[in-house]
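Asks: Provided below are the primary sequence and the corresponding predicted coordinates.
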Amino acid sequence: MLALAGCAHRAPPSADSDWKQARQAVVVVTPDWNANHGTLRTYERTDGAWREVGTAQPVTVGRSGSAWGLGLHPGGLPGPTKEEGDGRSPAGVFGIGEAFGYAEKASTSLPYAAMQASHYCMDVSGSPLYNRIVDADTVGADAVAGSTEPMRLDLRKPGDQRYRLGFVIEHNPQARPNAGSCIFAHLWKQPGEATAGCTAMADPTMDRLLAWLRPEQHPVFVLMPDAQYRSLRAEWKLPALDGQP
């Protein structure tokens, strides 16, 4: 079983307490809460200072935009809240979990799991396996009944390469019912096409991320609308964007 995140409930953190060890950050900023597209940038932190590495790239997010998710950041923030099936990508600061894909191996230092036809991500709220990638051959066919997230999309829709490569964005680690599940960074079906709540990108962008990310650097994934990012950046000790104070 590939766990999307740990099961333990955590106390609400303050400022950057839960990501102060992060030395790598993948940052996606969107125009506003309802935008289904954004810009991805990557940063490395040395001696307490963030510097941008690589070049900014376009990505797509949920078809309905974004909403505050459950991650490393404090809760209770003003704005929409992520719910199961709302078509929004979780906003906030999140750990980066395992990589996955169709091939047996991938060029990445992240833990990697090869997906088979029997792998599903459980998006059925109330299931004991909610927000987990599981193998039906291990947990049983009844346990994955109702899941709408088969991990081998290419075997159900010929040519669908969206999950050919990707990694887990650790939203809702406590598997809170109806709070949203199965949030990934993955390939886009075609440029500019929005997602059901994930972040999608071009193949070269994903290739670069997977080659660059290092678990020992405690990487984080950050997604927010521009206004919210601008407001919280200094307090949360996040990277400054071009032109931001």
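Replies: That came through, no problem.

Asks: CA only for contacts and neighbour counts going forward, please
Replies: Will do.

Asks: mind listing what the residue nearest to the spatial centre of the chain touches?
Replies: In the chain, the centroid-proximal residue (CA atoms, centre = their mean) is Ile169; its distance is 2.6 Å. Residues near Ile169 by CA atoms under 8 Å, 6 or more residues apart in numbering: 4, 94-97, 183-185, 221.

Asks: wait, Glu193 sits on Thr60?
Replies: Yes - contact criterion CA atoms under 8 Å: Glu193 and Thr60 qualify, at 6.6 Å.

Asks: Who has more neighbours out of the two?
Replies: Between Glu193 and Thr60, counting by other CA atoms under 10 Å, Thr60 is the more crowded of the two (29 against 16).

Asks: The structure to be compared is supplied as follows:
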Amino acid sequence: MTPFDLVLTPRGVRYQGRYYPCSIGKGGLRQDKREGDGATPRGIHHVVGMLYRADRIARPAPWAEPIGPNDLWSDACDDPAYNQKVRAPYGASHEQLRRADPLYDVVWITDWNYPQATPGRGSAIFLHQWRRPHYPTEGCIAFRRDHLLQLSRRILPGTRLIVPQR
């Protein structure tokens, strides 16, 4: 591990010697992640993208891309675009990236089952804002808004997210 890794611990995510409280999936931590289980997958993942709401916040990092009004994320296991960013109109099951609430004002995309997705293995493990302290996610890792914004200015593409095996 390096000081530039994001490491999930019982105290939160550790980054450069500091701990950031976070929420994880309602299904806990799992080695055998499946679509819909609500679990956060164990392993070493990489941050491969960052999206943000340009109508709500300034660009958090030079490499962040704005979320458009028609941007969606496919979670349809039987669709060729499974676990990919897609655009409306889109008939298969999906998640809105441009939400009414602030949860996705900044979203980091990880390489969990992405970009080459295995159907049913789980989609969209993002890092994003939490609803409230320790309120579980659908498998993502979520932070307090100010912490997420602070980290967004510091991380780089390829930053490792380590979710320990035990």
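Replies: It's in. It should be emphasised that the depicted structure is a prediction, and the values quoted were computed from it without experimental measurement.

Asks: Drop the TM-score for these two in here.
Replies: The TM-score (TM-score structural alignment, normalised by the length of structure 2) is 0.89; 163 aligned residues with a CA RMSD of 1.9 Å.

Asks: before we move on, the earlier item: the residue nearest to the centre of structure 1 matches what in structure 2?
Replies: Aligning on TM-score structural alignment places Ile169 of structure 1 opposite Thr110 in structure 2.

Asks: Now its match: closest residue in space, sequence neighbours ignored.
Replies: Nearest residue to Thr110 of structure 2, sequence neighbours excluded (CA to CA, 6 or more residues apart in numbering): Val47, at 4.5 Å.

Asks: Now do the SS call for that neighbour.
Replies: Of the three states, Val47 of structure 2 takes strand according to DSSP: H, G, I helix; E, B strand; the rest coil.

Asks: mind listing what it touches?
Replies: Counting by CA under 8 Å, 6+ apart, Val47 of structure 2 touches 108-111, 156-161.

Asks: Can you show me the helices along structure 1?
Replies: Secondary structure of structure 1 (DSSP state H): helices at 136-139, 203-212, 226-236.

Asks: The second one corresponds to what range in structure 2?
Replies: Spelled out, it's helix 203-212 of structure 1. Using TM-score structural alignment, helix 203-212 of structure 1 corresponds to residues 145-154 of structure 2.

Asks: What separation do you get for the match of Ile169 of structure 1 and Ile162 of structure 2?
Replies: Here the criterion is CA to CA, to the nearest Å. By it, Thr110 of structure 2 lies 11 Å from Ile162 of structure 2.

Asks: Kindly tell me how buried the residue nearest to Glu104 of structure 1 when sequence neighbours are not counted is, as a neighbour count.
Replies: Leaving out its chain neighbours, the residue that sits closest to Glu104 of structure 1 by CA to CA, 6+ apart is Ala114, at 5.2 Å. Each residue near Ala114 of structure 1 was counted by other CA under 10 Å, and the total is 17.

Asks: What is the aligned counterpart of Ala114 of structure 1 in structure 2?
Replies: By TM-score structural alignment, Ala114 of structure 1 lines up with Pro66.

Asks: That match contacts Pro60, doesn't it?
Replies: No - contact criterion CA under 8 Å: Pro66 of structure 2 and Pro60 do not qualify, at 10.2 Å.

Asks: Give me the common contacts of those two.
Replies: Tyr52.

Asks: still on that earlier bit, in the match of helix 203-212 of structure 1, what counts as buried?
Replies: Judged by neighbour count using 16 or more other CA atoms under 10 Å, the buried positions of stretch 145-154 of structure 2 are 145, 148-149, 151-152.

Asks: which ones are touching Trp188 of structure 1?
Replies: 60, 161-162, 200-203.

Asks: if we go to structure 2, which of those residues are intact?
Replies: Shared with structure 2 under both residues aligned by TM-score structural alignment, their matches' CA atoms under 8 Å, the contacts from the contacts of Trp188 of structure 1 are 60, 162, 200-203.

Asks: I'd like those as a markdown table, with distance to Pro150 of structure 1 appended.
Replies: What follows is the kept ones among the contacts of Trp188 of structure 1, written out as a markdown table (distance: CA to CA, whole Å):
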| residue | distance to Pro150 of structure 1 |
| --- | --- |
| Thr60 | 21 |
| Arg162 | 11 |
| Ala200 | 17 |
| Met201 | 20 |
| Ala202 | 21 |
| Asp203 | 20 |
